[in-house]
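Participant: Need coordinates for the below:
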Amino acid sequence: MSIRPTLETRKATPTMEGAGVHLHRAFGFADPSELDPFLLFDDFRNDVPAHFEKGFPWHPHRGIETITYVLEGTVEHGDSLGNVGTLGAGDVQWMTAGSGILHQEMPHGNTRGQMHGFQLWGNLPSDQKMTAPRYQDVTAKDIPIVQDDDGTIVKVITGSFWGVTGPVDGIAADPQYLDITVPAGVRKTFRIDTYRRAFAYIFQGAGAFADASSPTGVLLEKEVMGEELNIRDLSGDRTLIRFGTGDEVTVQAGPDGVRFLLISGAPIDEPVAWHGPIVMNTQDELMQAMRDLRNGTFIKAAH
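Facilitator: Next up is the predicted model:
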């Protein structure tokens, strides 16, 4: 077994998208190889309705998959193919945009006016970029939850973990998407296939992730005169941790516990030509997508 080194720890950056939605971006619109096959990750958490209710009006997608996971509030969605629906707390929507779709998402707060969710963009390989669009809408009750004896809780959204397989399937990046809660003071190790790129995103509590470069391979130290563990370099709310190669990730939960997403996927290793929510392999393909938008053939180009 080998601990994955911590390549980078950084806070998500406040930004604005759509018609004025205030959110925090953990990564996106930078080096697409950094977390290949993943392109972008946004945390749209807010308790001021005026900062999110104008939502994300009609916009195009091509060549990617968008994964929306709602924790609080609801998201009403619709598309150019006539699909409509509402995501509630705990629900997931996995949209394969493929050859092209026009889409809108309108968030609403819960009874306390709070909205919280995440959106992850996954790239599609060249041979699937022009596939027909499809949805996988998964309700909270259909997402399996497993609990260990130490109180660690894992929601398995996609992929297999601890003998349980998540309900989302057929995704190009073969991802593992886990929502993990580790109780206060508990140290926990999670296996990840070596070939996958991986990151964690802390959104509640705080924890210290092991680093292969430390002498013991963990961010822990014992007091000289006792067995109490002191935690150094705690990472807290809205923090991205990007991991290197290995097959284990170890975290020590802080005094209030830690909740984080642990996401990994198989790299595609292809060139990326990118303009907003349209991601192709070449500039010529990108320009063709723009022409399709202008001449009205954008959502009819599947093959």
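Participant: can we go C-alpha only for contacts and neighbour counts from here?
Facilitator: Fine.
Participant: how about the closest residue to residue 6 other than its chain neighbours, what does it touch?
Facilitator: Among residues not flanking residue 6 along the chain, residue 243 sits closest, at 4.7 Å (C-alpha to C-alpha, 6 or more residues apart in numbering). Neighbour list for residue 243: 4-8, 197-199 [criterion: C-alpha atoms under 8 Å, 6 or more residues apart in numbering].
Participant: out of the residues you listed, which is most surrounded?
Facilitator: When neighbours are counted by other C-alpha atoms under 10 Å, residue 198 leads those with 29 neighbours.
Participant: give the contact list for that one.
Facilitator: So residue 198 contacts 35, 242-244, 262-265 (C-alpha under 8 Å, 6+ apart).
Participant: tell me the SS of it?
Facilitator: Classification of residue 198 using DSSP: H, G, I helix; E, B strand; the rest coil returns strand.
Participant: Would you do the same for the sequence below? I want to compare the two.
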Amino acid sequence: MSIVNVIDSDRMSASTDVPPAGRQVIFRTRGRGHGEVFRLISPSDLGEQLKPFVFLDSFGGVMSEFASAGGMHPHSGIGTVTVFTRGDVQFDDPEAGQGHIGYGGVEWMRAGGGVWHGKELSSGRSERIHGFQLWLALPAELELSEVQSQYFEAADMHQAGPAYVIVGTHGGVTSPVNAPAGVNYLLVTLAPGQRWDYEPPTGHTVGWLALSRGSLSGPASASNGELLVFSDDDGVIALEGGPEGATFVLGSAVPHPHDLHLGYYSVHATAEGLATGERNIQRLREKLFTLGDRQRKSGSTPIYHG
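Facilitator: Okay, here's the model as predicted:
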């Protein structure tokens, strides 16, 4: 499948800006959505080209409204990474403790063989939030692995220059998130006019970024809300903050070698893994709904994996 065919023509334009050195912007999109919630990557379209990055939502609004509107739902076969670019939320987990996740912090969940979640984060110290939720397709050896959930406040994360290293290793800094190898995911803020070159590790031919605030100037120009896809080579990604600066997430990775096997809430590396994951989800559902209300005093409901 060609990347040209997976993005609707009304929301995509090819970049004609070719940097003098480094990787080229080959496509851009604003996704689909309404209000402050936009689907930028889906497993059935752009995720096929950017795997292991198979899903990305940009979301914003009032956290209490998100919490009341959302419901428990299942996943299997993926890892989810949630970061916040504005505001903060609270986590309250009997295994992980309590704290707040704002800019620089992260929630990581490896769904593996099956999990129900959706209410583990509640309102924090700010009314409004903006963030990104990313799904990573797990390698075949982890697609049915034990569920894992990690929460890190910003103070527990590490920076390399202007980038928080959310997943992977960059600039001599390694994230504490227990994500699969071969993936980098960074949260970056550039000042107006600040230039920054990201040099992906060898083999990270998948590369993209999504802008949360401000703009980028130069060859990789972009405005708030855009997702840029870079050419599939090992070159540097050269970036420059626009007149108001820029805050964005950036991903690079070794390409996921497997076809994607899709369920409604699941993405697996094998058909057998998908079938097993969906059976596990149904079994967990029956157990979960016999437990009744599991909400904690903070408003959070811990994830459930049996």
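Participant: Would you pull the TM-score for this pair?
Facilitator: After superposition, the two chains reach a TM-score (TM-score structural alignment, normalised by the length of the first structure) of 0.76; 264 aligned residues with a C-alpha RMSD of 3.0 Å.
Participant: just to revisit the earlier point, which of the contacts of residue 198 of the first structure sits closest to residue 173 of the first structure?
Facilitator: residue 265 (5.4 Å; C-alpha to C-alpha).
Participant: What is the burial count for the closest one?
Facilitator: 25.
Participant: OK, contacts around it?
Facilitator: Contacts of residue 265 of the first structure (C-alpha under 8 Å, 6+ apart): 36-38, 173-176, 196-198.
Participant: Closest to residue 231 of the first structure out of those?
Facilitator: Ranked by distance to residue 231 of the first structure (C-alpha to C-alpha), the contacts of residue 265 of the first structure are led by residue 198 at 22.9 Å.
Participant: Not counting its neighbours along the chain, what's nearest the counterpart of that closest one in the second structure?
Facilitator: Using TM-score structural alignment, the partner of residue 198 of the first structure in the second structure is residue 207. Nearest non-adjacent residue to residue 207 of the second structure, counting by C-alpha to C-alpha, 6+ apart: residue 252, 4.4 Å away.
Participant: Just the element for the one you found, please.
Facilitator: Per DSSP states H and E, residue 252 of the second structure falls inside strand 237-253.
Participant: Excluding residues flanking it in the chain, which one is nearest residue 168 of the first structure?
Facilitator: Closest to residue 168 of the first structure by C-alpha to C-alpha, 6+ apart is residue 158, at 5.2 Å.
Participant: Give me the number of neighbouring residues for that neighbour.
Facilitator: By other C-alpha under 10 Å, 22 other residues sit near residue 158 of the first structure.
Participant: how close does it get to residue 199 of the first structure?
Facilitator: Residue 158 of the first structure sits 15 Å away from residue 199 of the first structure, going by C-alpha to C-alpha, to the nearest Å.
Participant: do residue 193 of the first structure as well
Facilitator: Counting by C-alpha to C-alpha, the gap from residue 193 of the first structure to residue 199 of the first structure is 13 Å.
Participant: Tell me which residue lies nearest the centroid of the first structure.
Facilitator: Of all residues in the first structure, the one closest to the mean position by C-alpha atoms, centre = their mean is residue 120, 4.0 Å from it.
Participant: now for it: what does it line up with in the second structure?
Facilitator: Taking TM-score structural alignment, residue 120 of the first structure has residue 134 as its aligned residue in the second structure.
Participant: So that match is in contact with residue 51, correct?
Facilitator: No - in this structure, residue 134 of the second structure is not within contact of residue 51 by C-alpha atoms under 8 Å, at 11.4 Å.
Participant: Would you mind finding the match for residue 113 of the second structure in the first structure?
Facilitator: By TM-score structural alignment, residue 113 of the second structure lines up with residue 99.
Participant: Give me the neighbour count for the nearest residue to that match once chain neighbours are set aside.
Facilitator: Spatial nearest neighbour of residue 99 of the first structure, excluding adjacent residues (C-alpha to C-alpha, 6+ apart): residue 130 at 3.8 Å. When neighbours are defined as other C-alpha under 10 Å, residue 130 of the first structure has 20 of them.
Participant: Residue 130 of the first structure matches what in the second structure?
Facilitator: Structural correspondence for residue 130 of the first structure with respect to the second structure (TM-score structural alignment): residue 144.
Participant: got it, and residue 241 of the first structure?
Facilitator: In the second structure, the residue paired with residue 241 of the first structure is residue 228, using TM-score structural alignment.
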